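Asker: Prediction below, plus the sequence it came from.
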Amino acid sequence: MTTKRYVFLILILGSLSALGPFSIDMYLPGFLAIANDLHTTVARVSLSLSSFFIGISAGQLLYGPLLDRFGRKKPLYLGLILYVVASAGCLFIHSVDALIALRFVQAIGSCAAAVAAVAMVRDLFPIEDNAKVFSLLLLVLGASPMIAPTLGGYVIAGYGWQAVFLILMVLGTLILLATFFWLPESYKPDPSYSLKPKPILTRFWSVLREPQFFTYALAGAVTFSGLFAYVAGSAQVFMGIYQVSSQGYGWIFAFLSVGFIGSSQLNSVALRYYRSEQIVPVALLSQSIIGLLFLLSAGLGLLGLYSTIAFLFAFLCCLGFTNPNTSALSLAPFAHNAGSASALMGALQMGVGALASVAVSLFDSQSAIPMISIMAAAATGALMILLIGRRMIVRPVVESSQTEPVLH
């Protein structure tokens, strides 16, 4: 594969991966405006964020088997069309309940892109390159938290929050066209792959029984839920508690994303000298210490705007090291059933993340402690899962004989 081809594939797969996060980040600065227009509270509006997470979690279990049965592109087309239609529907809502429902449908569509992108990394690239590819995807993915909230803040200030969903509809359409014309089919449809419930559940169970999968996928999902807690609570913390404007909030969100994305690129450098299974425990231990110090500072009333930003930046830096490596180690054992494994991994991430975001939404308080408590619990819980689960992994899979890219 040429370098040009390699970069082009990364850009398309990165765009697919970023669709869901972009859909989340861009409307965050509009929470106050949406609450005012729909005559509700910010906490109620944040449930539309939770419904999005739930939709992504449930949808990934749907798309996993479809990707293994029909190939990667046909289910991807279905999901992207659904996303575009739901985005258009959000332009005409008049109640927060309608927003919550349509965001769920929008998520069902967008998660096809996320599952397909992860599975296609496993299809298209040598397995020993997967952690590096995931780090590069995070670089593209990083455009979302760096651009989306800032852009969203200015769009909402100038044209209203409905304009955000118009932009998302156009973006979904462009990604659909790029997928159709330039993304190769990486997996031949398998007519023998049954879509009946029992065989699907059996395949999912076979994936879950792999100790390397459940250890790294669960640890990765739990620590990643700290990011969801931050996303769900940050609007209230910055705009509600610290009285930051919607544009200012967008810039803070963009700055904090630099920690997550920058560390993911440092991870690529670290992989030249250390293995993924060596990086993960160090990153989780560091994240746990940061989370607990963050919580202690909040409890003692020592936090201000800038110290809150500093703690969040350090916490997100750790995620940039854990996420690419736990993803690569989770999928490494699966030359086959990569779609199902990718779906389960994504469902775990989004499912645990949805619980974290709902937990934050339940606290309609003028305090950052609920958000910080969940972030600290996520980091320490993930570390415990890793330390226990690694004892069950007899033969870690970090390489594969399938080292050549598979293109169809």
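Answerer: Nice, I can see it.

Asker: from here on, contacts and neighbour counts on C-alpha atoms
Answerer: OK.

Asker: State the helix or strand in which the residue nearest to the spatial centre of the chain lies.
Answerer: Centroid check for the chain by C-alpha atoms, centre = their mean gives Pro21 as the closest residue, at 6.2 Å. Under the criterion of DSSP states H and E, Pro21 resides in helix 3-25.

Asker: alright, now check it against this:
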Amino acid sequence: MNHADDSRAADKVPWGLVILLGALTAFAPMSIDMYLPSLPAIGADLRADAGLTQATVAAFLAGMAIGQFFYGPASDRLGRRGPILLGVTIYVLASIACSLVTSIEGLIAARFVQALGGCAGAVVARAVVRDRFNHTETARMLSLLTLVMGLAPVLAPLLGGAVLALGGWRANFIVLTLFGLAVGAAAFFRLPETRSEATAAHARTENPLQAYLALLGQRRLIGYALAGALNGATLFTYISASPELLIGTYGISPQAFGWVFGLNAAGLIGAGQVNRLVLRHRTPDQVLSAASLVAVGIAVLLLVAALTGLGGRWSVLPLLFLLLASYGFMQGNTMAGALNIDPLRAGSISALMGAASFATGAIASSATGAFHDGTPRPMAAAMFVALAGSALALRFLALPGRRQAAG
């Protein structure tokens, strides 16, 4: 592989497309991170305990996981634009419903539907990237999307806190409605159709179930999916545990919470851009091999710090920063590896990868919540198990037989 040629091609960045696709992938972080500061207010207003308010996060994750199974095959068969516009429409209507609910059960249901719509953007955006770029270029483009998408977890908690102070928790969902309308309009007017006729012709020869069964029979694809999903589970675990850990356990103010949350997101964004530069000289599989081992090492240190209490927050928070940064090296490269296995099923692969990520995230978040004891121990244990599983999946499923080719 000629990395110099890859670098020259990737330097010609279509920034308009990058920003649009980044915004489409930002529905999930915007919808989760923006309303995190409002969870106590939601519980108080709707007379719900912490478990039920936390269920609004789990419902959103479940909707993101389930909805992707529809949009992936649909984008292969019908094209990229239609599923995105349908998903954005559902998202906007559900966001309005979220702002009007009068019970926590209603909010849980509306959040589930909101996710069913919002997941379309991420699924199809990744397929669009694979439509236009090769393996290494796809990994670099996905790192660029991390740069744009990553602004959401930096800005969303700060924006959410400000909107909460000005207009209450319902105003957050009004802002999300406006976000959906703006991104939907941009997609309608600016997103080109990128699906190839070969992809369309292939999709017409099989139904979605046949497509997924064919993909599930590919060992390397499963390896990439598990490696990316289990690494991503650490991010979802952090997102769900961070309000209680930072505010409740470590006594950080709700205002400062947004800054700490944003700093960790900035680390993730920075790692993604370092990954993009490293890919000038290394293949995505080579980066994955090293990054997975480093992530496990950091997870071991975090688990020791959490179990012993040594250093308190001054040990846990820096290690969390480093551990979450591994996401920037793992996600784009595992996604690029998976999409490269069967480009004619790019939409279905994107859906499978995304669904696996949100499903493992929901499981890890739920497990962390179930064992919550007011310390970082449950979170650290869940992260260690997830990252160890990610490294094992990569080594024994995705990368065997690739190492010599990667060199």
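Answerer: Happy to help now that I have it. No experiment lies behind these values; they were computed from the predicted model shown.

Asker: on that earlier part again, what residue in structure 2 is paired with the residue nearest to the centre of structure 1?
Answerer: Matched by TM-score structural alignment, Pro21 of structure 1 corresponds to Pro29 in structure 2.

Asker: Per the alignment, name the residue of structure 1 opposite Gly117 of structure 2.
Answerer: Per TM-score structural alignment, Gly117 of structure 2 is aligned with Gly109.

Asker: Measure how far the helix or strand hosting its match is from the centre of its chain, please.
Answerer: Using DSSP H and E, Gly109 of structure 1 sits within helix 96-124. Here helix 96-124 of structure 1 shows a centroid-to-chain-centroid distance of 10 Å under the convention C-alpha atoms, centre = their mean, to the nearest Å.

Asker: Average offset of the next helix or strand after it relative to structure 2?
Answerer: Next helix or strand after helix 96-124 of structure 1 toward the C-terminus (DSSP H and E): helix 130-141. Compared with structure 2 after fitting, helix 130-141 of structure 1 has a mean deviation of 0.4 Å; criterion: mean C-alpha distance after the TM-score superposition for structure 1.

Asker: do stretch 171-180 of structure 1 as well
Answerer: Relative to structure 2, stretch 171-180 of structure 1 is 0.3 Å off (mean C-alpha distance after the TM-score superposition for structure 1).

Asker: what's that stretch aligned against in structure 2?
Answerer: Taking TM-score structural alignment, stretch 171-180 of structure 1 hits residues 179-188 over in structure 2.

Asker: just stretch 133-152 of structure 1 next, same as before
Answerer: Using TM-score structural alignment, stretch 133-152 of structure 1 pairs with 141-160 in structure 2.

Asker: Next: stretch 243-254 of structure 1.
Answerer: Counting by TM-score structural alignment, stretch 243-254 of structure 1 falls onto residues 251-262 of structure 2.

Asker: in stretch 177-192 of structure 1, what counts as buried?
Answerer: Judged by neighbour count using 16 or more other C-alpha atoms under 10 Å, the buried positions of stretch 177-192 of structure 1 are Thr179, Glu185, Ser186, Tyr187, Pro189.

Asker: What's the end-to-end length of that stretch?
Answerer: End-to-end span of stretch 177-192 of structure 1 (C-alpha to C-alpha, to the nearest Å): 30 Å.

Asker: which residues touch it?
Answerer: 9, 12, 68-73, 77, 120, 123-124, 406-408 (C-alpha atoms under 8 Å, 6 or more residues apart in numbering).

Asker: Now for the spatially closest residue to Val129 of structure 2 that is not a sequence neighbour: which residues touch it?
Answerer: Closest residue to Val129 of structure 2 apart from its sequence neighbours, by C-alpha to C-alpha, 6 or more residues apart in numbering: Thr138 at 6.2 Å. Going by C-alpha under 8 Å, 6+ apart, Thr138 of structure 2 touches Val129, Arg130, Gly332, Ala336.

Asker: Pretty sure Tyr63 of structure 1 sits against Val115.
Answerer: Yes - applying C-alpha atoms under 8 Å as the test, Tyr63 of structure 1 and Val115 come out as touching, 7.2 Å apart.

Asker: Mutual contacts of the two, please.
Answerer: Common neighbours of Tyr63 of structure 1 and Val115, using C-alpha under 8 Å, 6+ apart, are Ala343.

Asker: Break down the stretch 301-407 of structure 2 into its helices, ranges please.
Answerer: Ranges of helices within the stretch 301-407 of structure 2 are 313-341, 346-370, 377-393, 403-406, based on DSSP state H, counting those that start in this stretch.

Asker: With Leu209 of structure 2 as the reference, name the closest of those helices.
Answerer: helix 346-370 (10.0 Å; C-alpha to C-alpha).

Asker: what does that closest one correspond to over in structure 1?
Answerer: Counting by TM-score structural alignment, helix 346-370 of structure 2 pairs with residues 338-362 of structure 1.

Asker: Next, the buried residues of that stretch.
Answerer: 338-361.

Asker: how close does it sit to structure 2?
Answerer: Compared with structure 2 after fitting, stretch 338-362 of structure 1 has a mean deviation of 1.2 Å; criterion: mean C-alpha distance after the TM-score superposition for structure 1.

Asker: Same check on stretch 82-89 of structure 1?
Answerer: With mean C-alpha distance after the TM-score superposition for structure 1, stretch 82-89 of structure 1 averages 0.2 Å from its match.
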